[in-house]
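[1] Show me the folded form of this:
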Amino acid sequence: MKPTHLKNALGRRAGRSVGRTALGAAMLGSAGLLPVLAQAGTMREQVEAYQAQLSARHGGPVQDAQPEVVGGKPAKDGRWPFMASLMEKRIADNFDSRFCGASLISKRDILTAAHCITLTGATAKNTQVLVGTQDLTQGGRRINIASITVHPDWNEDTTDSDVAVIRLTEEVNDIEPVAFATTLKEENKHAATGKPTWGMGWGSTQSNPPYPEKLLNVRLPIVDREVCNSSDSYDGAITNTMLCAGFKEGGKDTCGGDSGGPLVAKDSSGEFRLQVGVVSWGIGCAQPDLYGVYSRLAVLGPWVKDQVAKP
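    Prediction:
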């Protein structure tokens, strides 16, 4: 379920296959990726091509840049009602058109990863949002988009501020939006090191079939920032706008195709209904010491909240 450096449209979220050394110096360097993206067809293929190229460019295996929720299992029906998916409008079949995850954060607003927008050329005209289902073969409905706003500090070279807010053309009144963190106090309480979270998505499983029809989810503990930034892991590439989750031994992770989807922690009532991260990037998927990297809503949440508040 985890994108690989920008885990979604690109492989593991576009990333996750970045090499551990000199990672901070040109993590994405998009200039060399443009020819690859230009040759890709669907938005999903553009994301995968980017992730694969990114992985190879930073010394990671290309095959690890495939979207998926690794080590997860099918989510119980209705467990994650706020889960949404970005769809390529020209492709009618939901299974074939899905290219990134997302979450419903208000009746008219959707949260996703910035790279899902900028690296695929997604616009209000060529993209829709699927809500109301955990099964890509049945149920749910597609809604048109009124506008898309990418975080002004989004940086393709460092993957900083990897969030975007989508305003829908109509309200979703039959689904409860997910609450999201906006302060460090909330993170310290609900997403401190070792606290449990759930990641989810329809990304590849690197098995047969490669992509699931039903939503997969995986339980992951929050990882200490110093551990994630150590020389054994991301070697200083984890910035203040990023949050890590996963296991030292690997085996479970979000992956390519999961980009833009939510990482949720327990709220004050003990329910997993507080979004603390957005699937962003990583090196490979479920690899030892290479944890999943998520956009950190304790830092980016105030900007997201401002977008939701706009008329």
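
[2] contacts, neighbours, all on C-alpha from now
    Will do.

[3] Mind checking what helix or strand follows whichever helix in the chain runs longest in sequence?
    The longest helix of the chain (DSSP state H) is helix 43-57. Next helix or strand after helix 43-57 toward the C-terminus (DSSP states H and E): strand 73-74.

[4] Report all helices and strands that that next one contacts.
    strand 216-223 (3 or more C-alpha pairs under 8 Å, 6 or more residues apart in numbering; DSSP states H and E).

[5] Quick one: list the elements packing against the strand it packs on.
    Short answer (3+ C-alpha pairs under 8 Å, 6+ apart): strand 216-223 packs on strand 73-74, strand 196-201, strand 242-245.

[6] can you give me the angle it makes with strand 196-201?
    Interaxial angle, strand 216-223 versus strand 196-201 (axes from the mean of the first three to the mean of the last three C-alpha atoms, to 10 degrees): 140 degrees.

[7] Tell me the helix or strand right after strand 216-223.
    Next along the chain after strand 216-223, taking DSSP H and E as the criterion, comes helix 225-228.

[8] quick one on the thing from earlier: switch the helices and strands packed on strand 216-223 over to CSV; also include mean neighbour count and distance to residue 309.
    As requested, those are arranged in CSV below (neighbours: other C-alpha atoms under 10 Å; distance: least, C-alpha to C-alpha, whole Å):
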stretch, mean neighbour count, distance to residue 309
strand 73-74, 16, 34
strand 196-201, 28, 26
strand 242-245, 28, 24
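
[9] now the other sequence, so there's something to compare against:
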Amino acid sequence: MKVDFTAFLIVLILCFTLNCVLSFELDEPNEKWKIINFTDCWNVAENKSVLPGLVFDEQQENGSSTDCGKWDHKQNDTGPPWLLYMIDRDGNFFDGVIVSKKTIITYGFDKLRGNFKNKENIKIYGGQCDPSNNLSSLCFLKRNLLPTKVKILEKEANFSTFSLSLLKLENFQERTIIVLEIQDVQFSSSLKPVCLWNRGNQNDASEMFFAQDHSTRSLVEASFLAEEKCFNFKISQMECDLYGSTICIGHEKLIQSGFLLIKRDDRFDLRAVSDMNFETRSRYFDLLPFFRKIFAESRDIKILLEISPPPKRIDFGDSQSFEECGKITRRPKRDTADDIESLPFIHNGNNVTTKGKDPWHASLTLHTTIGPIYDFCGATLISKRALVTAAHCLYVVGNKRIKEAQMIEVTLGMLNALEIEDSRQFMRAKYYQLHPKYRHRQGTFKNDIALIIVENDSIKITEFVKPLCLWNNEYELEKIINMPAKVVGWGLTEEHIQPNILQEASVKIVSYEECLKKDPSFYSYNLRPNFNFCAGAPETGTNPCKGDSGGGLVMYNTHLGRFFLRGVVSSGKSRKVILARDADVEEIATCTPDVYTLFTDVTSYIQWIMENAPDINKGKLQN
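    Predicted coordinates:
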């Protein structure tokens, strides 16, 4: 059979607009168009992958924009506030949805993806247009021309894995999900983002499905159907491959649906995009397998990375990582978990009143040609020669790495910086070692850990200078959530000054999920499960601050009567404050006290520490 190519293209474009089904006889049969019985596809559905939701909290906007999906669906005069229309210079028309201030999702046949490459010529319409202004250049289908442009077609994103057209034409058969970055827009009652689905792919009739009909710009309530309702008894092998990857819904009359949504309480979630529309039913592609890629392409919608199993535990035995580590001189009402729980704060804090209470904590001073920088970071003594600190502490102003280890002075046994104390010990670093996978320029603080090694016999173990034990318990974070811990340091106080007396803070460790909920944008970029974790007490303004980096998060084991190092102060969300002191006005960066601090999780690095720190006992790797 011969096909007129011009007429064929016209029919194809109409088919794309109407989401119709075309059927042609092909001169050269292709195996994927081979007709088979539908019953032969049942095993495909039975082997369908069960996918969990990519985010964990059904009530929060994790993975979506704040206040997303809220709209009274009975107000159908202008349609959902997330619905967008896009027109290129050739007059091609595309449906889209806005999912954040910077991100739009649309879809189409792969060949039409090229229309977006000339991104400067795409006009985007969204939000309610002023009815008094009927200029076609400003209004389209009651939508306002948005003052924004497509900035980047992120990596020319092509997430399609399915051939949708029943036509044997090269490069004209892929359906593509397209993620577009736009300039920031301001949300309003008539322009707001839709939520992204955050549950699994096990749909049932209890869900409230809505088809977005782009012909009427309204949402049409629909019902969930068994998937076989959208397939004929005799189908092609290609459709059989699709079975188990689509969602079928039913409706009362023919609609031209582009997107499928599910309503939960007062929110709408984007669930799928249209494949084919039939008279009283429609078939959709499940977007859940693509969401992780969509998140990766977006600059302002993020999710928590996958939580992989913790590393294998290293057991140091009864002697722990260093002989007599983690033990301090016992005093009344000291050295207990209750004592940690009642500590005051570093931010809004009080002084440490007992000398020798934190004998493993060290202050780092950097000696430069223009003078010393005191207490720029903290560190934790773990043996007679090795201290653990944060890797970023070994980079100074301008992100330049400290070249000479001898520039670093370590001070141990100090409580009051203004007093002459016999308990103090000073020594210069012999060398330092960054974790080999730390990448300072990437700014993510992943693998933010380092070792400082001092000369042999330069440290004397006393009542006021003692090593802390490396963690020798269960590694799973779930085992220590809400347990008390403490941090100490000479970082900035609430007055934005460095204290003279060592400050201490009582903090509690929280789950990855709880941390991400506090500030999804910040923590989705910086939180790396198993490599770091969150702790603090933001409800009371408790937080380590600038200058506390590198210090240890310490936990007490009542059974063993020892303190252990579980984390290293790594990073937190910063803010700028204007200080007016005397006649000077200065802007400085400081900590944000009402969020959590990120701590490098020592358990992922104990083997590296054991292999590189002198004098550490050689533990055994557990199976």
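
[10] After superposing, what score do the chains get?
    Once the chains are laid over each other, their TM-score by TM-score structural alignment, normalised by the length of the first structure reads 0.70; 244 aligned residues with a C-alpha RMSD of 2.9 Å.

[11] can you redo the helices and strands packed on strand 216-223 of the first structure as CSV with distance to residue 149 of the first structure?
    Listed next are these as CSV, based on distance: least, C-alpha to C-alpha, whole Å:
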stretch, distance to residue 149 of the first structure
strand 73-74, 31
strand 196-201, 22
strand 242-245, 19
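
[12] Where in the first structure does stretch 247-259 of the second structure fall?
    On the first structure, no counterpart of stretch 247-259 of the second structure exists by TM-score structural alignment.

[13] Next, the distance between the ends of that stretch.
    12 Å (C-alpha to C-alpha, to the nearest Å).

[14] hang on, the earlier thing: in the second structure, what range does the longest helix of the first structure match?
    So helix 43-57 of the first structure sits over no part of the second structure, by TM-score structural alignment.

[15] in the second structure, which helix has the most residues?
    Across the second structure, the helix with the greatest residue count (assigned by DSSP H) is helix 5-18.

[16] Enumerate the positions of the next helix or strand after that helix that are buried.
    If you walk from helix 5-18 of the second structure toward the C-terminus, the next helix or strand you reach (DSSP H and E) is strand 35-37. In terms of neighbour count (16 or more other C-alpha atoms under 10 Å), strand 35-37 of the second structure has no buried residues at all.

[17] So which other helices or strands are in contact with strand 35-37 of the second structure?
    strand 234-236.

[18] In the helix or strand following the strand it packs on, which residues are buried?
    Once the chain leaves strand 234-236 of the second structure, the next helix or strand it forms, by DSSP H and E, is helix 237-242. Neighbour counts using 16+ other C-alpha under 10 Å place 237, 238, 239, 240, 242 of helix 237-242 of the second structure among the buried residues.

[19] Return the member of those nearest to residue 95 of the second structure.
    Nearest to residue 95 of the second structure, judged by C-alpha to C-alpha, of the buried residues of helix 237-242 of the second structure is residue 242 at 23.4 Å.

[20] In a strand, residue 43 of the second structure, correct?
    No - under DSSP: H, G, I helix; E, B strand; the rest coil, residue 43 of the second structure falls outside any strand and is assigned helix.

[21] hmm, back to that, counting contacts, what elements does the longest helix of the second structure pack onto?
    Against helix 5-18 of the second structure (3+ C-alpha pairs under 8 Å, 6+ apart) you get no helix or strand.

[22] Pull up the aligned stretch in the first structure for it.
    Aligned using TM-score structural alignment, helix 5-18 of the second structure spans no residues in the first structure.

[23] Go through that helix and flag the buried ones.
    Result for helix 5-18 of the second structure [16+ other C-alpha under 10 Å]: buried residues 12, 18.

[24] Return the residues in contact with the nearest residue to residue 498 of the second structure once chain neighbours are set aside.
    Once flanking residues are discounted, residue 498 of the second structure sits nearest to residue 492: 4.7 Å by C-alpha to C-alpha, 6 or more residues apart in numbering. By C-alpha atoms under 8 Å, 6 or more residues apart in numbering, residue 492 of the second structure lies in contact with 347, 498, 499, 545, 546, 547, 548, 590.
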